[in-house]
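> Let's see this in three dimensions:
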Amino acid sequence: MPGYRLGSLTAVSEFKEFPGQPAYCPDARHFIRTVLADHRRVVEDAELVVSELFGNGCRHTRSGEGGTLGVSVSALVTELTVVSVADQGPTAADLAARRRPVPVLKPADSDTLGWRGIHLVSEVADDWGYSPNDDGGLTVWAVFESPHPSMARLTG
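Coordinates of the predicted model:
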């Protein structure tokens, strides 16, 4: 992948669209792992977060009803990394009920099955959030701020 290099790291920015079906989650993880091959300090966490966000998009949005999910990853040579998953908006049932679900960090309940994905994202990433898309969907993003040791010397 072409891009700006510092030592062994290359700045990267890639986007890929996948069918909104759980069977394509391994492909999304592989995409993240491939793009971030030089960014070993964040690749596993980024892959885990994309897996969670991809699964949420399949379960909770129109993307999982025959649509698609867009997966994006950008990493600088400082290892500041952003991953995101863009969905196609609320399900037909949510639209009919006039609901607009957004990811929320709910209190953990050990008796509840599921609802731990955003907790995992919150624990693994340095920051996360979401923003609305022009098509009615959401992009859920996560940031990893693991500075490269040589950059820490330059800034510290």
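
> use CA for all of it now, contacts and neighbours both
Will do.

> mind listing the helices for this protein?
Secondary structure of the chain (DSSP state H): helices located at 25-35, 40-60, 92-96, 117-124, 149-155.

> I'd like the distance between the residue nearest to V73 when sequence neighbours are not counted and E47.
The shortest distance from V73 to any residue that is not its chain neighbour, by CA to CA, 6 or more residues apart in numbering, is 4.4 Å, and that residue is V83. Computed as CA to CA, to the nearest Å, the V83 to E47 distance reads 9 Å.

> Next, the structure of the following sequence, for comparison with the previous one:
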Amino acid sequence: MNPSTLHLAGPTRAFSLLLSSTRRGARLGRVLAMTEIRAWHLPPDVTERAELLVAELASNAVRHGRVQGRDFRLRLHIAPGSPAAPAAPAAPAAPAAPAASAALRIEVTDARGERLPAPARPVADGPEGGGHGLVLVATYADRWGCEPCPPGGKTVWAEVDLPPRRY
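Below you'll find the predicted structure:
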């Protein structure tokens, strides 16, 4: 019997980890995610923005999405660019828009599907001074959103566009 070897077409650009819904789990997720992202040799501005986004989304999963005994999932991957929309027939002289570049997609899935994220006005008076999290996500991400994750959770995601090149 001959041993077989798996050959990949290129480097794998995906990372997924199940973490405890604790502050320690959020910190571990941030550290491991940044180690992985740095190994992908992405541009420094993408890496810096990703670090802030991972930290905020993981922290939010622990703070707002925690269910006793349930973990949260952190997932990173390179999402391919979406094809450009075709030019409208009424404007044939207009040049076609370029295809969107690939993006680093950060996803955090927690068990609280009924608690959807909504940017709020920051609260500076409280002892924790909260409310800045989703403002930061909206600032550092090129796109972000939330999707249901059956049977009862949600996935909050953020994307950072990559410069045009093959990843």
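
> Report the TM-score for the pair.
These two chains, once laid on top of each other, score a TM-score of 0.75 by TM-score structural alignment, normalised by the length of structure 1; 135 aligned residues with a CA RMSD of 2.4 Å.

> hang on, the earlier thing: hey, which of the helices of structure 1 is tucked in deepest?
Looking across the helices of structure 1 with neighbours counted as mean count of other CA atoms under 10 Å, the highest average goes to helix 40-60: a mean of 21.

> which helices and strands sit right next to that helix?
Of the remaining helices and strands, those touching helix 40-60 of structure 1 by 3 or more CA pairs under 8 Å, 6 or more residues apart in numbering; DSSP states H and E are helix 25-35, strand 68-75, strand 80-86, helix 117-124, strand 138-145.

> Mean per-residue distance, the fourth one versus structure 2.
So the one you mean is helix 117-124 of structure 1. Its matched residues in structure 2 lie on average 0.6 Å from helix 117-124 of structure 1 after superposition (mean CA distance after the TM-score superposition for structure 1).

> Just give me how far that helix sits from the chain centre.
The gap between the average C-alpha position of helix 117-124 of structure 1 and the chain average comes to 11 Å, counting by CA atoms, centre = their mean, to the nearest Å.

> What does A75 of structure 1 correspond to in structure 2?
Aligned against structure 2 by TM-score structural alignment, A75 of structure 1 finds its counterpart in I78.

> mind listing what its match touches?
13-14, 102-105, 167 (CA atoms under 8 Å, 6 or more residues apart in numbering).

> one more time with 6 Å, if that's ok
13, 103-105 (CA atoms under 6 Å, 6 or more residues apart in numbering).

> likewise G129 of structure 1?
For G129 of structure 1, the set of contacting residues under the criterion of CA under 6 Å, 6+ apart consists of 140-141.
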